[in-house]
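Asks: this one's sequence-less:
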């Protein structure tokens, strides 16, 4: 796990006063969420295993700021209420997970500033548009096919990483231009269906127009 985008997000959330409490479990012998009497003191949790089959719902992790979870298991699903007890979460990194629909509890994570969904199987990502404080968003090597209009609501977003999103076929017109604070846009090996901008209205175009954007972002 060496994604530079994720590392930047973690560095932003790091606590310099030395009060971090970590829970780290890596290895295929891990088959589920580690059982602890309480999770109230943990500020960072990192779980990596190919054999995790189930995640709990309704955990209370009131101090958690960083969550890294990687699992190559297509049967693993994230419960709708999984994030209910993690309201202080700032950095969320999910890798190699199948997420047909993002859990509804994610939309209430007002402190989230970084989301990395790397090598994930994704379908509907519209819920991310509710996370108005997001600054870093990465879909690196994921299966996302459409960057929907809701993503254009992320007015605080500074970095968008679409590297290696080979299945990305549509960026809804107006999405990129709506990201008014965007400074970095990465798209190597990704979307190439830019449409020309010849005065056509947004409604007449299916995909975004490259001419409307600052080329230094591409």
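Replies: Yep, it's here. For clarity, every value in this text was computed on a predicted model and none was experimentally measured. Residues are numbered from 1 along each chain as shown.

Asks: Please count neighbours and contacts with C-alpha atoms only from this point.
Replies: Will do.

Asks: Where does the residue nearest the centre of the chain sit, in terms of helix or strand?
Replies: Nearest to the mean C-alpha position of the chain, by Cα atoms, centre = their mean, lies residue 115 at 3.1 Å. Taking DSSP states H and E as the definition, residue 115 sits inside strand 114-118.

Asks: putting a second one here so we can go through both:
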């Protein structure tokens, strides 16, 4: 930056560290004050560590719990020359002290997004549901209520920060860079996670990086152009694969998915693929398939075998010329968003077979541009009200009813 003078920022003094610790912590019983001061000193004057540690202990009144926390913090101390490593043990302590394993999984999921990225709460909670972190609830509304509650808890212990984004000031969360680094470090333990996000990759990582222990892989926001037949990763435990926002990605070879038998979440949104590989039809464990905004997509293989599918999002796809085959077999589907793929009427008899639907959004369709119609025109697709009436678990509906011109939502 061609600075005229470089100023070294020293760690906080003992007094400053204690003041910051108490500002975040709030009131504490007098008997734990000395223990709290010892914990503040253990943070070595590092503001992020102090803030995170104080957030972890906020609301704890039991002196035994304070003593135990201090002992665990001392035992986990690993002094390194590098400043990042000095604070990592404090951040990891806060992570380990999350009361619920589901909270830990929610926290780690945030690390799959780019650095400094403002993650929309709605998108994040949908991932929690997709991954099975949030489960066992009767309604999607209840699932989202639980998701917001979990994110609030992570904000209260200072592992996440609140943020706003976009024209409508959507509620978001974001991760401090060091906290994200720590989360990625945890994901990568035992080679269980691969996170290469926003790294300007032009090709997928080499075969040696696709280890058998992988459970989550995030390659979103890169410049990957194709996935050739030379790539056929053998990852029997891989459950989540995020390739979204690779705007240059046009081709994925069939072999790529052939050994990913346990894949549950596949996100290819906002890529330029023209066809989905036929091997996706064999991913019988798949619960979530996201193809949002794949504007060049023309072909989908049969969905007949994907009976575990719960969420299918084909929104923003404009070039599919016919409805995907095998949709009548998706008996477990909870969420369906798509357009009519050129049809004027949603296939009769299909909706009653999707009796578990909670969300059904049927967009208007834009036919592919022609010489006479360069931009294409919106073409609404209608559904029969009697068939929608069969969806007893429906919570959210956007469609045109047969015989009506207004959108129903």
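Replies: Perfect, I can see it now. Predicted model, so just to flag it, every value in this text is computed and none were measured.

Asks: overall similarity of the pair, as a TM-score.
Replies: Superposed pair, TM-score by TM-score structural alignment, normalised by the length of structure 1: 0.77. Supporting alignment: 198 aligned residues with a Cα RMSD of 2.9 Å.

Asks: Show me where the stretch 201-350 of structure 2 has its strands.
Replies: Taking DSSP state E, counting those that start in this stretch to define them, one finds strands in the stretch 201-350 of structure 2 at 216-218, 226-227, 240-242, 251-252, 265-267, 288-290, 311-313, 335-339.

Asks: between those strands, which gets nearest to residue 74 of structure 2?
Replies: Proximity to residue 74 of structure 2, assessed across the strands of the stretch 201-350 of structure 2 by Cα to Cα, is greatest for strand 216-218 (31.6 Å).

Asks: Who are the packing partners of the closest one?
Replies: strand 193-195, strand 240-242 (3 or more Cα pairs under 8 Å, 6 or more residues apart in numbering; DSSP states H and E).

Asks: what would the ones you listed look like in TSV with mean neighbour count?
Replies: Listed next are those as TSV, based on neighbours: other Cα atoms under 10 Å:
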stretch	mean neighbour count
strand 193-195	22
strand 240-242	22
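
Asks: Using JSON lines, lay out those strands together with distance to residue 185 of structure 2.
Replies: Shown next, in JSON lines, are those (distance: least, Cα to Cα, whole Å):
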{"stretch": "strand 193-195", "distance to residue 185 of structure 2": "9"}
{"stretch": "strand 240-242", "distance to residue 185 of structure 2": "18"}
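
Asks: Tell me which of these lies nearest to residue 106 of structure 2.
Replies: Closest among those, using Cα to Cα: strand 240-242, at 13.7 Å.

Asks: For the closest one, give the aligned segment of structure 1 as residue numbers.
Replies: The aligned range for strand 240-242 of structure 2 in structure 1 is 66-68, by TM-score structural alignment.

Asks: Equivalent analysis for stretch 68-87 of structure 2, please.
Replies: So stretch 68-87 of structure 2 sits over no part of structure 1, by TM-score structural alignment.

Asks: one step back: the strand holding residue 115 of structure 1 vs structure 2, average offset?
Replies: Averaged over the aligned pairs, strand 114-118 of structure 1 sits 1.1 Å from structure 2 after superposition, using mean Cα distance after the TM-score superposition for structure 1.

Asks: Can you check what angle separates that strand from strand 91-95?
Replies: Interaxial angle, strand 114-118 of structure 1 versus strand 91-95 (axes from the mean of the first three to the mean of the last three Cα atoms, to 10 degrees): 0 degrees.

Asks: got the angle for strand 114-118 of structure 1 vs strand 66-70?
Replies: Angle of strand 114-118 of structure 1 versus strand 66-70, following the same axes, to 10 degrees, is 0 degrees.

Asks: Strand 114-118 of structure 1 corresponds to what range in structure 2?
Replies: Going by TM-score structural alignment: strand 114-118 of structure 1 matches residues 288-292.

Asks: for the matching stretch, the distance to its chain's centre please.
Replies: Centroid separation for stretch 288-292 of structure 2 versus its chain: 12 Å, with Cα atoms, centre = their mean, to the nearest Å.

Asks: Sounds good, over and out.
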